[in-house]
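Participant: Mind looking at a prediction? Sequence and model below.
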Amino acid sequence: MKLVHTSVKRPVGVIMIVLAIIALGLVSVRNLAVDLFPKIDLPIAVVATNYPDAAPEDVENLISRTIESAVSSVEGIDTVQSQSQSGASLVLMMFKNGTDLDQALLDVREKIDQVKAFLPETAGDPNILRFSPEAMPVMYVGLTGKDTAALTQVANDQIIPYFERQGGVASVTVEGAVTREIQLELDTAKMQQYGVSSGEIVQALNSTNNAASVGSVDKGNQNLQLRVTGEFESTDDIENTIIMTQAGATLHVKDVATVKDTYKDQTSASLVNGKESIVLSMMKQTDANTVEVAGNIKESLEEISSELGDAVELEVLIDTSEFIEMSVDSVVQNILIGGAISVFILLLFLKSIRATLVIGLSIPIALITTFALMYFTGQTLNVLTLGGLALGIGMMVDSSIVILENIYSYRKRGFSLFESATKGASELAPAVIASTTTTLVVFLPMVFVKGIASDLFMPLGLAVAFSLVASLVVAITVVPMLSSKLLSGAMKDNGRRYWFDRFLDLLRNKYSNGLKAVLKFRKTAITVVVIAIALSLALIPTIGAEFIPASDQGQAQISVETEVGSKVEYTQSIVEQVNGILTSYGDVIDISYVTVGGTSSNVASYTLQMVPAGEREQSTTEIVKEMDKDLRKIAGAKISANAMDGGMMSMGDPIQISLNGPEHEILRELSEEVVAEISTIDGVFNPTSSASEGIPQMQIHVYEEKAATYGLTEQQITSQIQMQFTGQLATTYRESGQELDVRLVYPEDKRSEMNDLEDMKIQTVTGVFIPLREVASFEEIQGPASLLRENQQAQMNVTSALVDRDLGSVVTDIETKLDGMNFPEGYTFAIGGQAEDMVESFGQLALALVFSIFLVYAVMAVQFENFLFPFIIMFAMPTSVIGVLGGLFITDIPLSIPGFIGIIMLAGIVVNNSIVLVDYINILRRRGMERKQAIIEAGRSRLRPILMTTLTTVLAMIPLGLALGEGAELQQPLAITIIFGLSVSTLFTLFFVPVMYTLLDDLTAKVTGRRKKEM
């Protein structure tokens, strides 16, 4: 090849190009972003709407259904789900893969604008958001020290604005803070005495608390703007606001109400390691890098802490970047170990430091070139792309090994260094290019794969492809050039017998004898291979399947749910008992952070951060199982503990069963039956239903006719009840740039008991007060906590975690259980969550595998200008199934997306050895050698490079296969498939491919001979 000759003739030019590439790569790697996973684009949009104090039924009927109907006609919509809970509606729109989400969001906004007028007046404007699995806090920071009120003020005035100015930080949210407001506590007796209603007080406050521009006036040469200033400047102004009664009398607000500068009733509290705290959640910008943002936050912590002094303490509770950095570090460490192993194998075979250096240089050059290509294509350094590089470490030297081996053979035959380098490299360059191309083309079908599988596989594939292309260029340019300059001494035979050479000679002789026997008993050999493949396929049911391997991230969650309707104080008493049990796990728990209340007063949610995996004997799952047993001993609450899946955060529960049908109540009963049924299945852990026990409700039925006799309507009565029990926002009060709500409330002792409701005084149009029970009746019922719908039909979900069993096997058992249940007519079930994603991804990857095999064959057909030889080479592929399935069975690892990706990559890798073998057989036959002798000679000659390339690839993957370090579980299935698949296929390549070569060659001879006779 001309490129080979040029590189050998112009070594200075090659060296300068290499140095330029290295410099570019080093600059690129410094600027590459670091993350845990590649960016995953999910075509999901969310519409969130507030409807204060509304029951879930009203939210569903008035908000959710309206929005569902509006957005269902948007182009590209696949599924519409809604969740209606007290005071809020959440509508999720899942679009088909390939949908332009930006355009879809514009269409959704247009549809929402069309139905805004049909929403209740008190409902907030719908917020339309793009959902992203990356929309998770980068870091949680605890704020402790003073009382909650003081901490809240410090957080709002100093800390939050400071952090939001840091690079990459999008927003900071606060949990456990209190909200200041001005409360006007009404005196009902005085209000009746003066004949004042709450509406008149609100009107007086609003009419007084305003400022307006009223024109302009000339004063000499000046034109003065006229502005009436009437805004409240202090709480004294609120107290002295004048109220005009219907009787014409005047009085002040302080005559009928007590003005209090206080805080809103706190419905939630945050505790860090048992101490009341405020927790700040740091959200990163969409295009920001997690590790970089976390670094910015940690640097800024020191500065803000020094400004706040000792009175306030800031502590990092959970830092998601730590696991990312540990995972990336472990992969880098595995890459270095793999590289060291590859270099050792080279040194063992080449028995020359110079020769090893020639080939070993291809690894750093290829790696650095890959970093540059990754930077310019917008990739990130994550556990998958680095896993691809770890896979490529051993493969990077394959092309160089084959080239150098042939250069060495020419040198032994007496050729000069220049001739050996040029002839040896040129002769096998086409075979090396073909073998590399077959590995590369397996990634092309991924263009047609959509969804999560594509988002995960493409970055890994690009990393491998970049490294292989770089190593190929190095093999046909740098290696011949260096060989012509450095290997004069390394290629001399000094007469000494190297022990490893004696071992290889013995191995060659054994292989030659074995190959002769196999060629003699071809039918027996084929039968053995077929039986081995059949036995390996029989292992599939015992291997199982999962979506993404879980990593031991060291995080766990504990959910505490007391009886629905319980007060926050009672829930906190249960939390204290939980804290008591967690103290016994103090040696493994680093941070314990709990939020009490929040979404509901009867709920508490813990987030636990364990110490690093290397500092504890048990895995997070094992710890959580023990913890769950201990926590279940606490009476008065439902408590469950689950490990957080570090494999795919925010990708849903492993098991999610969706029950659909017309009626929510029947779905509630079905969900409870499903939970009971699947609880008996091995591997199902803490199954839960989205149907809670229901919120206790007191329904008030207004006697419309009786109310009418007093001149009252149902709406008037409802507004007065709402005023007494929830208060009423009257106006706002500005102080030091802060805007505070001014709310009218009744005294606590007038709005807490059932008697307060029944004896409540309703004011008629004539000013007379009557008790509520005169015009209404009361009924206590159980109302739903939330209502779910999918595609405009009622839905209920059952979710479950997994323990000690693979996802595929558990799903199979669940489907069997559910098929045996008698669902009422019109009610169905569907399994979603990670199980659904797994099935979809496996289907797409299987299609990609089929196309990959076809492309590998097409590349070889073009290379050999023959349809037969590629077909012979392809027989190495089915033998890899034996290694893959056997390896997964031996290591007890289920098949997952990384494992499937490994199978696709094997389709391009396993044929490389066959290409080198068959190509050399053809070269020897063209030189006039007889077929059998050519096969045996080619086998003996190519055994050394085949062993070298296989061992460097396989042994370099062993650190990943052993899952050494944090987060290494993700690459383990990929490594196992490559290690076992390539090892077994190499063994069969050396024996089975020559057998198929002779059989198909005989068949070809018969066909061509028959044709000649016919002609």
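Facilitator: Yep, it's here. Numbering: from 1, shown residues only.

Participant: Going by C-alpha atoms from here, please, whenever you check contacts or count neighbours.
Facilitator: Will do.

Participant: helices or strands up against the top helix by length along the chain?
Facilitator: As assigned by DSSP state H, the longest helix anywhere in the chain is helix 972-1014. When contacts are defined as 3 or more C-alpha pairs under 8 Å, 6 or more residues apart in numbering; DSSP states H and E, helix 972-1014 sits against helix 499-520, helix 522-537, helix 868-873, helix 876-891, helix 897-926, helix 931-961.

Participant: Please compare the first structure with the one that follows:
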Amino acid sequence: MERDGIPILIKQIAKVKKEIREEYVITTSDWHRAVLFNILKHPDANGVEVSKLVDNKLKEIRKSIPLDVKISKWYDLSDFVKRSLRGVGENILIGIIIISVFIFIFLRSVRASLSVIFIMPFSVILTFTAFKVLNLSLNVMTLGGLVASIGILVDNAIIVVENVVRHRSLGEKGDSSLVYAVTEVIYPMMGATITTVIVFIPFVFLTELSGVFFRPMVMVLASAICISFLLAVFITPSLTSIFISKESNIKKEGFILKKVKTGYSHILSFILNNLWIVFLFIALIVAISLFVYPHLKTGFLPVWDEGSIVLDYRAPPGTSLEETDRLMLQIEDVIKKIPDVRVYSRRTGYGLAHPHPAHEGDFLISLKDNRKKSTFEIITYLEKEVKKIFPEIEIELFQVLPDRLGDLTGKQKPVVVKVFGNDYEALKETAAKIKSEIENIKGLSGIRLGITESEPEFDIIVDRLNATRFGLTPEVISKYSKIIFWGEVSTRIKEGLRLVGVRVRYPVNYRNRINKIEDFLIYSPKAGYIPLKMVAKVEVRRGQSEITHENGSLMVSVLANIEGRALGSVINDLKSALKKINIPAGVSISLAGDYESQMKSFKELLSVTIFAIILIFTVLLFEFKSIKTSISILIGTICSISFIIFGLYLTDTPFDVSSFVGTITVLGILINNGILLIDFTERNRKKGLEIKNAILEAGKT
């Protein structure tokens, strides 16, 4: 450039300095600036195997990078999967050991016990084969189904072996006694197996998370039960023949079993002679269970200690990226003092709804496996410490997997209060009242309004009449405005093998004050350079809040997490608090979140339970061809639900979707005992025994 023939140097009208491109996102890890990236596996890929391949690739990369550059994983979902699988495997082993001990105690024969014990690994292996046939992956839910089926896997084998031992103890010899003993129990075992498996049919109709979680589990259970029956019929007799054919002296019954049988016979005889006790007992346990049920803790899904924490934060809207980063460095110091933290990462300035919300971000904190405190204790500590330092910053703490499950179901938080109406200001006012009212409810944390406040904005309002006089249009003024704030890459220079852009822009102190912005010069075809204020007005306004519609109505939500308390208890207190609030005309309230999902799942599972009972009754009718017999078996089985309620209450276990599914599963399993008892009773009746003696003999058998 030159003026009147005199060259004008750039340094005379501007400062030239080398800078990195303006940051809109800051990422850190372990108290250092970092570059973070996510690796997503293919839906059909093995997550654990993908993790191993990533580890191997990282080892190769580390060999070719500078020594002062560190590469590490800051979160690996496969770690949680591997811990869960390891825990399930240990439970399977413990289950096999316990079952083996009890089998020996009651059979009192090492050889006979081996006939059953050998069946367990065969059953497990064949069940794994069923995984492949049913296209099921090896995960926590399918292995959970396998753990639940460990006892079922040997039920049929125990029945076969025990009946063989019983016949041998009566002096019967040879293969003919073995064949007779097996055929004697095949029919009731088949009926019991069909009845148990048919209970699982209604689970096919479960939807959403309940279906995703528990459908694979019941498929494993059904497969295991069928495999158990087939092995008991075809393999167990052969093993029994091998193991006890040479055992000449089989004890009739051990001391423990003898005492159990004697006590059982006395109790059963007393009950049969006083049938009114049965009806009184049924009425009593039903009454007690109805009293206890309302006092049960309730929830949606089980809560587990995952070992990872997400900390979402929101500084006041308008906080710069640099200031937000400065505040977050102080939170990092809090995290650094927690000895159970293994690694963490932080993102500041990210978002989908807004290009660069500099005041938002999140931490992802991974804890050590051998930590001294639980994840929940660390969450409580972090929340208390951060609020103590920065009360003006909104934070939410939760584990990773529950948050992802919420994303899958579209639920923002475990507790959501939705406020509907057509007057947006009235909705915001009502939501604020609700937030204030529920803040003292024990178990609620991270309470906030579900309104996304935008950052303050500059509005450049064009005076169209004046702009036209100067030969300008709103589009041209908009282009100059962008140059004012963001500058423009006017050229590029070569630096090594790269082309580096040269951006021309105003200094920052000219871009953050209204009076300076209004004095910016823009070129007019009719008047040359004129200040921006001659054709436009600059104003600062609060950014527009996010507006949500649902089912054609405006909606504002109040969101909260649950901490250290069951969902049902929190919801009961929440409902009581909402009753105290004066709701304006035209405004309505509804509860959503985990409570809504729980109610929907419970409704589905109740339908499944009713359908399962109808199917059981139908099978019993076909098997026994007697309505009275079928009803008696069904009543005895349904009464067991009362004891499930007692168990949940005594162990302080929440009644959630998992417990509900377990209850339905137990119905199918417990009915086996009733089928076997009635079948042997009917056989004794055919031998000429009267009903009471027939029942007593069947019970002892």
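Facilitator: Yep, it's here. Quick caveat: nothing in here was measured; it's all calculated off a predicted structure.

Participant: just to revisit the earlier point, quick one: closest of the helices and strands packed on helix 972-1014 of the first structure to Leu301 of the first structure.
Facilitator: Across these, the minimum distance to Leu301 of the first structure, taken as C-alpha to C-alpha, is reached by helix 931-961, at 35.8 Å.

Participant: Now do the closest one: which elements does it pack against?
Facilitator: Counting contacts by 3+ C-alpha pairs under 8 Å, 6+ apart, helix 931-961 of the first structure packs against helix 320-350, helix 383-396, helix 398-412, helix 499-520, helix 897-926, helix 972-1014.

Participant: Contacts for the third one, please.
Facilitator: Identification of contacts with helix 398-412 of the first structure by C-alpha atoms under 8 Å, 6 or more residues apart in numbering yields 359, 362, 417, 420-425, 428-429, 432, 436, 471-472, 474-476, 479-480, 483, 491, 945, 948-949, 952.

Participant: matching residues in the second structure for that helix?
Facilitator: Counting by TM-score structural alignment, helix 398-412 of the first structure falls onto residues 155-169 of the second structure.

Participant: The fifth one too?
Facilitator: Equivalent residues of helix 897-926 of the first structure are located at 657-686 in the second structure, counting by TM-score structural alignment.

Participant: Measure the mean distance from that stretch to the first structure post-superposition.
Facilitator: Taking mean C-alpha distance after the TM-score superposition for the first structure, the mean distance separating stretch 657-686 of the second structure from the aligned residues in the first structure is 0.8 Å.

Participant: Would you indicate which residues of that stretch are buried?
Facilitator: Using 16 or more other C-alpha atoms under 10 Å as the test for burial, stretch 657-686 of the second structure gives 657-661, 663-682, 684-685.

Participant: Kindly report the same for stretch 446-463 of the second structure.
Facilitator: 446-451, 454-455, 460, 462.

Participant: wait, which of the helices and strands packed on helix 931-961 of the first structure is closest to Lys633 of the first structure?
Facilitator: helix 320-350 (31.9 Å).

Participant: Remind me what the helix or strand following that closest one packs against, helices and strands.
Facilitator: Going down the chain from helix 320-350 of the first structure, the next helix or strand is helix 353-360, by DSSP states H and E. For helix 353-360 of the first structure, the packing partners by 3+ C-alpha pairs under 8 Å, 6+ apart come out as helix 320-350, helix 398-412, helix 452-486.

Participant: Give the aligned range of the longest one in the second structure.
Facilitator: If I follow you right, that is helix 452-486 of the first structure. Aligned using TM-score structural alignment, helix 452-486 of the first structure spans residues 209-243 in the second structure.

Participant: Alignment lookup: Thr562 of the first structure to the second structure.
Facilitator: Per TM-score structural alignment, the equivalent position to Thr562 of the first structure in the second structure is Ala315.

Participant: again with Asn382 of the first structure
Facilitator: Match for Asn382 of the first structure (TM-score structural alignment): Asn139.

Participant: Kindly report the same for Lys1012 of the first structure.
Facilitator: With TM-score structural alignment as the matching criterion, Lys1012 of the first structure is left without a partner in the second structure.

Participant: and Lys1012 of the first structure, how many neighbours does it have?
Facilitator: Residues contacting Lys1012 of the first structure under the criterion other C-alpha atoms under 10 Å number 9.

Participant: Repeat that for Lys337 of the second structure.
Facilitator: Counted with other C-alpha under 10 Å, the neighbours of Lys337 of the second structure add up to 9.

Participant: Show me what it lines up with in the first structure.
Facilitator: Checking with TM-score structural alignment, Lys337 of the second structure has Ser584 as its match.

Participant: and the gap between that match and Phe163 of the first structure?
Facilitator: 35 Å (C-alpha to C-alpha, to the nearest Å).

Participant: And for Met644 of the first structure?
Facilitator: From Met644 of the first structure over to Phe163 of the first structure (counting by C-alpha to C-alpha), the distance is 27 Å.

Participant: So between those two, which is more surrounded?
Facilitator: Neighbours were counted for Met644 of the first structure and for Phe163 using other C-alpha under 10 Å; Met644 has more, 24 against 21.

Participant: how about Gly360 of the first structure, what's its partner in the second structure?
Facilitator: That one, Gly360 of the first structure, aligns with Ile117 by TM-score structural alignment.

Participant: Correct me if wrong: that match contacts Ser100.
Facilitator: Yes. Counting by C-alpha atoms under 8 Å, Ser100 is a contact partner of Ile117 of the second structure at 6.2 Å.

Participant: neighbour count winner among the two?
Facilitator: A count of neighbours by other C-alpha under 10 Å puts Ile117 above the other of Ile117 of the second structure and Ser100, at 21 against 18.

Participant: Give the aligned range of the helix or strand where Ala707 of the first structure lies in the second structure.
Facilitator: Using DSSP H and E, Ala707 of the first structure falls within helix 704-709. Under TM-score structural alignment, helix 704-709 of the first structure corresponds to residues 464-469 of the second structure.

Participant: Sweet, I'm off.
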